[in-house]
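Trainee: sequence? don't have it. structure:
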């Protein structure tokens, strides 16, 4: 069914194959969001508070910390086992920083009582799997939990405001800042917020109306494969989106902070911002799946999989969508930090 694909399929497949690490937005995306916010808060109280908490570590670097902690192996006495694998984590690969990562994972490993097949608690802070039909984030919908991306981000904000973390999250002030910086990036990667559910024939399924069925869950498109030119399954769609910031040119990346200064600030109470941004990201997820066709479900040793047929303009439009999301993510991180630590009169 994929023999009619041309060169754009090869480009999609090569990128997906190169983005196999499960790092939302990868280093480029998260570093970019942190860097944009760092530039926008300069001269404000928020910059001084960030410096107080992080010391010599930059907001750019701490934005990827919550992915680096995945290098802590809970089956090897909580030792860090990824030394040298990811250049973006090098700043944290020393005894004192590894001890901080270890302590975080120990406190955020199983306290949420993961169900069979679910990831460690702290890994679940990075995403939600709301069906794209919802169009807005609503606690209790299929794909949400009390420790998904939205409540985890709210808990971290509460800690930075001087309060206590909401269980099951357990956060120090530094961990809370790291989580805020990271999840603002994850929230602006649409497939970290919205998921498409598919039936055995590859037809869109609504788990909230038709009933939750694990066989329909694409896990934020991790179970959706892109085709190689010969029609065989290639990399997965979620990894493709995680890697899109790498497709931006150096000039495009350099222009993002100034473009972020022109983003219209979110209005209303800061207490509502996270829900508003989450709901907007779900609408972006709808765009990410627009025009895509899916083959029938295939059972594999790793669970169900569906092959996708992207529209011919998918590559160009997805890159532009992510560029705009990075701008908003950085601007909103800066806005959030300046609301937590407003300038004094």
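Mentor: Structure received. Values in this document were obtained by computation on a predicted structure and should not be read as measured data.
Trainee: CA atoms for contacts and neighbours, from now on please.
Mentor: OK.
Trainee: What is the three-state secondary structure of residue 226?
Mentor: The assignment at residue 226 comes out as strand when based on DSSP: H, G, I helix; E, B strand; the rest coil.
Trainee: thought it was touching residue 238?
Mentor: No - contact criterion Cα atoms under 8 Å: residue 226 and residue 238 do not qualify, at 10.0 Å.
Trainee: Pull out the buried positions in the longest helix along the chain.
Mentor: If you go by DSSP state H, the chain has its longest helix at helix 314-340. Neighbour counts over helix 314-340 (16 or more other Cα atoms under 10 Å) mark 314-315, 318-319, 321-323, 325-338, 340 as buried.
Trainee: do stretch 229-238 as well
Mentor: Neighbour-count burial for stretch 229-238 [16+ other Cα under 10 Å]: 229, 233-238.
Trainee: And stretch 210-224, by the same measure?
Mentor: 216-224.
Trainee: Distance to residue 289 and secondary structure added to the residues you listed, as JSON lines?
Mentor: JSON lines is the format used below for the buried residues of stretch 210-224 (distance: Cα to Cα, whole Å; DSSP: H, G, I helix; E, B strand; the rest coil):
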{"residue": "216", "distance to residue 289": "16", "secondary structure": "helix"}
{"residue": "217", "distance to residue 289": "15", "secondary structure": "strand"}
{"residue": "218", "distance to residue 289": "12", "secondary structure": "coil"}
{"residue": "219", "distance to residue 289": "14", "secondary structure": "coil"}
{"residue": "220", "distance to residue 289": "11", "secondary structure": "coil"}
{"residue": "221", "distance to residue 289": "9", "secondary structure": "coil"}
{"residue": "222", "distance to residue 289": "13", "secondary structure": "coil"}
{"residue": "223", "distance to residue 289": "14", "secondary structure": "coil"}
{"residue": "224", "distance to residue 289": "11", "secondary structure": "strand"}
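Trainee: farthest pair in those residues?
Mentor: Maximum pairwise distance in the buried residues of stretch 210-224, criterion Cα to Cα, is 12.4 Å, between 216 and 222.
Trainee: okay, pairing it with this:
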């Protein structure tokens, strides 16, 4: 939800180039930070998994834009925010869950702690959910400017065993859809909802659904859940706006589109969860961040902290939220279904996050074919920003309490 990628898959304009459609270098136009950016890898087709391969290629074209372009952001004159929800957001979600488990579910907290502890040179290092919630973002290539350090050995190992891990962080469900439905436009077998389910099944001792190139240790499953539960409580990590080929009329790729691509990049253009909806302001004003996705990942969180008087302390903000459970946070049914329920629940918020704005075709061309070559622009007024910070505060709290409840359901069913 809240770190360089989870509430962040942002692109404010960079031209990326690389052999075989794999972007390894970026020529700076302005900045690029957000969805992963290895661009699209080509995969050798497997006779019995052709449809999955096609879906994977399509997902690559949509979702691997962030990391290879982080250097462009870092080198640009645009100030880089902290990180998806940004890194503060993910740490806040993890901290809320830590506090709830310590107070109400010590047995679950102990089990989580055991899985997260690290043996370092003979000494045991205890780690919290708040600490590990950023690891899935820190594992991404090129994320040093936002993580503040190079990837650790365990993050590198995770990335090597899960070569498409950058696609675990989001879904792109068209705003016209009332709920998350697998195998429809904007979903894939390794999107955030599916990967939460995979990690939950593994930690419950069940056999997770077979997914090529997914291989998690139990420790990684814990920190992936800690991260992804945050991600899917950021509305633009689940819902996305699509346009027709003119880039001016909103469409649902499910209508008239067919799997695996649903015509995305051909008959329809995607906004990449708001990454290609650039923020503009009348001079001399300057937008707080380059694009709408990044605003929700970072600025909305920062403003929520400031409004609560906790601008400089994530832990204080987490304690404040943990002391007042938000209404409606509890989830019914099997824990196996919770991620899909949460993704469906946030769709109306994703819709409102777009409907409150006037979004128009922009002047900047997009270098990405699956966006229809288009970008868009919008202006945030004060009322939108006030509304967004209130939603961010609530969503962070919801994510923290639900993260704790999910681990309770896993380890104390």
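Mentor: Perfect, I can see it now. Computed from a prediction, not measured in an experiment: that's the story for all the values here.
Trainee: After superposition, what is the TM-score?
Mentor: The TM-score (TM-score structural alignment, normalised by the length of the first structure) is 0.80; 300 aligned residues with a Cα RMSD of 2.5 Å.
Trainee: ok so, going back, and the buried residues of stretch 229-238 of the first structure, which of them are in helices?
Mentor: 237-238.
Trainee: Give me the nearest residue to the aligned partner of residue 339 of the first structure in the second structure, chain neighbours excluded.
Mentor: In the second structure, the residue paired with residue 339 of the first structure is residue 409, using TM-score structural alignment. Nearest in space to residue 409 of the second structure, with sequence neighbours left out and distances taken as Cα to Cα, 6 or more residues apart in numbering, is residue 335 at 6.6 Å.
Trainee: Aligned to that neighbour, what sits in the first structure?
Mentor: In the first structure, residue 335 of the second structure lands on residue 270 (TM-score structural alignment).
Trainee: I'd say that match and residue 339 touch.
Mentor: Yes - under the criterion of Cα under 8 Å, residue 270 of the first structure makes contact with residue 339 at 7.2 Å.
Trainee: residues near the spatially closest residue to residue 119 of the second structure that is not a sequence neighbour, how many?
Mentor: Leaving aside its chain neighbours, residue 119 of the second structure sits nearest to residue 125 (6.1 Å; criterion: Cα to Cα, 6+ apart). Residues near residue 125 of the second structure, counting by other Cα atoms under 10 Å, number 12.
Trainee: dump the residue contacts of residue 125 of the second structure.
Mentor: Contact partners of residue 125 of the second structure, counting by Cα atoms under 8 Å, 6 or more residues apart in numbering, are 117-119.
Trainee: let's see it at 10 Å
Mentor: 113, 116-119 (Cα atoms under 10 Å, 6 or more residues apart in numbering).
Trainee: gap between it and residue 191 of the second structure?
Mentor: 31 Å (Cα to Cα, to the nearest Å).
Trainee: One more: residue 280 of the second structure?
Mentor: For residue 280 of the second structure, the distance to residue 191 of the second structure - Cα to Cα - is 30 Å.
Trainee: which one of the two has more residues nearby?
Mentor: Applying other Cα under 10 Å to residue 280 of the second structure and residue 191 shows that residue 191 carries more neighbours, namely 22 against 18.
Trainee: which one in the first structure is aligned with the more buried one?
Mentor: So residue 191 of the second structure corresponds to residue 148, using TM-score structural alignment.
Trainee: Its match is in contact with residue 128, isn't it?
Mentor: Yes - using Cα atoms under 10 Å, residue 148 of the first structure is in contact with residue 128, at 5.4 Å.
Trainee: shared neighbours of those two, which are they?
Mentor: In contact with both residue 148 of the first structure and residue 128: residue 193, using Cα under 10 Å, 6+ apart.
Trainee: hmm, back to that, tell me who's in contact with the match of residue 339 of the first structure.
Mentor: 108, 200, 204, 334-336, 403.
Trainee: before we move on, what about residue 28 of the first structure?
Mentor: Residue 28 of the first structure touches 60, 64, 88, 242-248, 253, counting by Cα under 10 Å, 6+ apart.
Trainee: Please repeat the previous calculation with a cut-off of 6 Å.
Mentor: Applying Cα atoms under 6 Å, 6 or more residues apart in numbering to residue 28 of the first structure gives no contacts.
Trainee: Can you classify whatever residue of the second structure lines up with it by secondary structure?
Mentor: Counting by TM-score structural alignment, residue 28 of the first structure lines up with residue 88 in the second structure. Here residue 88 of the second structure takes the helix state, with states given by three-state DSSP.
Trainee: Tell me how far residue 88 of the second structure lies from residue 50 of the second structure.
Mentor: 40 Å.
Trainee: Can I get the buried residues of stretch 210-224 of the first structure in a markdown table including distance to residue 170 of the first structure?
Mentor: Listed next are those as a markdown table, based on distance: Cα to Cα, whole Å:
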| residue | distance to residue 170 of the first structure |
| --- | --- |
| 216 | 32 |
| 217 | 28 |
| 218 | 29 |
| 219 | 25 |
| 220 | 25 |
| 221 | 29 |
| 222 | 28 |
| 223 | 30 |
| 224 | 33 |
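Trainee: Can you get me a residue count around the residue nearest to residue 409 of the second structure?
Mentor: Residue 335 of the second structure sits with 20 neighbouring residues when counted by other Cα under 10 Å.
Trainee: and the gap between it and residue 187 of the second structure?
Mentor: 20 Å.
Trainee: before we move on, what about residue 224 of the second structure?
Mentor: 18 Å.
Trainee: So for those two, which sits in the more crowded spot?
Mentor: The neighbour comparison of residue 224 of the second structure against residue 187 (other Cα under 10 Å) goes to residue 224, with 27 against 22.
Trainee: does that one count as helix, strand or coil?
Mentor: helix.
Trainee: Identify the residue of the first structure aligned to it.
Mentor: Residue 224 of the second structure maps onto residue 179 in the first structure, by TM-score structural alignment.
Trainee: Tell me which residues touch its match, please.
Mentor: Per Cα under 6 Å, 6+ apart, neighbours of residue 179 of the first structure: none.
Trainee: Quick check: it vs residue 14 of the first structure, distance?
Mentor: 31 Å.
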